[in-house]
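[1] next come a sequence and a model predicted from it.
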Amino acid sequence: MWWIYALLSAFFASLTAIFGKIGVANVNSDLAMAIRTIVIVVVAWGIVMARGEFKGIHELSKHSLLFLFLSGLATGLSWIFYYKALQIGKVSQVAPVDKLSVALTIILSVIFLKEVLTLKTAIGAILIMVGTFVLIS
C-alpha cells in the first residue's frame, strides 16, 4: 500500500513543478513560495481537524518536536531555493536536479540512520545521479 501513496506523491510533486513554474512567472519567488505555504498550512490543519487528530499534539515529545521543527526548516529552505530555481530555470532541468534529493537521502540514511546500503539501492542511487546529469547537460 505504501507504494500507492508514493506514486501519488510523485504525481502531485510533478504537478507542483508545473503549476509552480506557471505561478512564479512575473512574481517574486519568495512571495510565490509564501502563498503556496499558506495553502499547505490550511490544507494540513484542515485534515488534522477533520480527522480529530489534534488531540495527539499533547503526546509529542520534545525530541519529536525538535526534529519536526528541523524538518520544517529544511522544507522551507528547500522550497525557497526550488522556487527561485523554477523562476530562472527550465522546469525540465530544475525538477530532475531537485530529485537528486532521492540519492542524497539514500546516502544520508546510511550515515545518520544506519540503514543498510544494498547493492540494488546503491546502483539505483547512482542511476538517479547519472540520469540527472544526462538531463541537465
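    Alright, I've got the coordinates.
[2] from now on I want contacts and neighbour counts done on CA atoms only, so please keep to that.
    OK.
[3] quick one: the helices in the protein?
    2-23, 29-50, 62-88, 91-98, 100-112, 119-136 (DSSP state H).
[4] ok, residue 100 - contacts?
    128, 129, 132 (C-alpha atoms under 8 Å, 6 or more residues apart in numbering).
[5] got those as CSV, with neighbour count and distance to residue 107 columns?
    Formatted as CSV, these follow (neighbours: other C-alpha atoms under 10 Å; distance: C-alpha to C-alpha, whole Å):
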residue, neighbour count, distance to residue 107
128, 19, 12
129, 20, 12
132, 19, 16
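[6] and here is the other one:
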Amino acid sequence: MDSSGWFMWALLSAVFAAMTAIFAKLGLEGVDSDFATLVRTAVILIMLAAIVLVLGKWRNPLQLGGRTWFFLVLSALATGASWLCYFRALQLGEASKVAPVDKLSLLLVAVFAFVFLGERPGAWSWFGIALVGAGVFILGLKR
C-alpha cells in the first residue's frame, strides 16, 4: 500500500460515487435531469466553499497562472458535461447499469494518460483495465 494515502482517498471517492448514483436516481423522480444537475452543482459549490474557508485554504484565484486556469476551466467543462450526461442516463436507465458504464472512464483515463501524460501502466494493470472494458461491453449488450 502506498504511504502517500492516495489509495484511501480513491476508495472513499468510489464509495461516494456509488452513493451519488443511488441518491441521484432517487432524487430524479419528477425532476428534469439538467435542473437536478444545477441543484447538485450549487450544493457542491456551497459545500466546497465552506470547506476551503474553514480549513484556511483560500487563496486569490487571480494569482493562478494562465496554464493552471486553462486546464482547470477545461476540467470544469468536462465535469459539467459528464454530470449532465450521467444524470440524463440515470433518469433514463437503471443505476446498476448506468454507473458501471460510466466507469468506462477508467479505461479512457488509462489511454489518455498513456497518450498525453506519458504514463506507462504495466501489463497487469492493462489486463485489469481491459477487464473493466469487457465488463462495460457485457453490460451494454441487449438482453
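    Yes, it's here. No experiment lies behind these values; they were computed from the predicted model shown.
[7] closest to residue 8 of structure 1 out of the contacts of residue 100 of structure 1?
    residue 128 (19.5 Å; C-alpha to C-alpha).
[8] which residues does the closest one contact?
    100, 102, 103.
[9] could you measure from the aligned partner of it in structure 2 over to residue 117 of structure 2?
    If you follow residue 128 of structure 1 across to structure 2 using TM-score structural alignment, you land on residue 132. With distances taken as C-alpha to C-alpha, to the nearest Å, residue 132 of structure 2 is found 21 Å from residue 117 of structure 2.
[10] just give me the neighbour total for residue 49 of structure 1.
    12 (other C-alpha atoms under 10 Å).
[11] residue 123 of structure 2 now?
    If we define neighbours as other C-alpha under 10 Å, then residue 123 of structure 2 has 9 of them.
[12] same question, residue 96 of structure 1
    Neighbour number of residue 96 of structure 1 under other C-alpha under 10 Å is 18.
[13] how near is the residue minimising distance to the centre of structure 1 to residue 123 of structure 1?
    Structure 1 has residue 75 as the residue nearest its centroid, 6.6 Å off, counting by C-alpha atoms, centre = their mean. From residue 75 of structure 1 across to residue 123 of structure 1, the span is 27 Å (C-alpha to C-alpha).
[14] dump the helices of structure 1 to a markdown table, plus distance to residue 56 of structure 1.
    Listed next are the helices of structure 1 as a markdown table, based on distance: least, C-alpha to C-alpha, whole Å:
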| stretch | distance to residue 56 of structure 1 |
| --- | --- |
| helix 2-23 | 23 |
| helix 29-50 | 10 |
| helix 62-88 | 12 |
| helix 91-98 | 33 |
| helix 100-112 | 27 |
| helix 119-136 | 35 |
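[15] let me know which of the ones you listed is tucked in deepest.
    By mean neighbour count, with neighbours taken as mean count of other C-alpha atoms under 10 Å, helix 91-98 ranks first of the helices of structure 1 at a mean of 18.
[16] and that one, which stretch of structure 2?
    Counting by TM-score structural alignment, helix 91-98 of structure 1 corresponds to residues 95-102.
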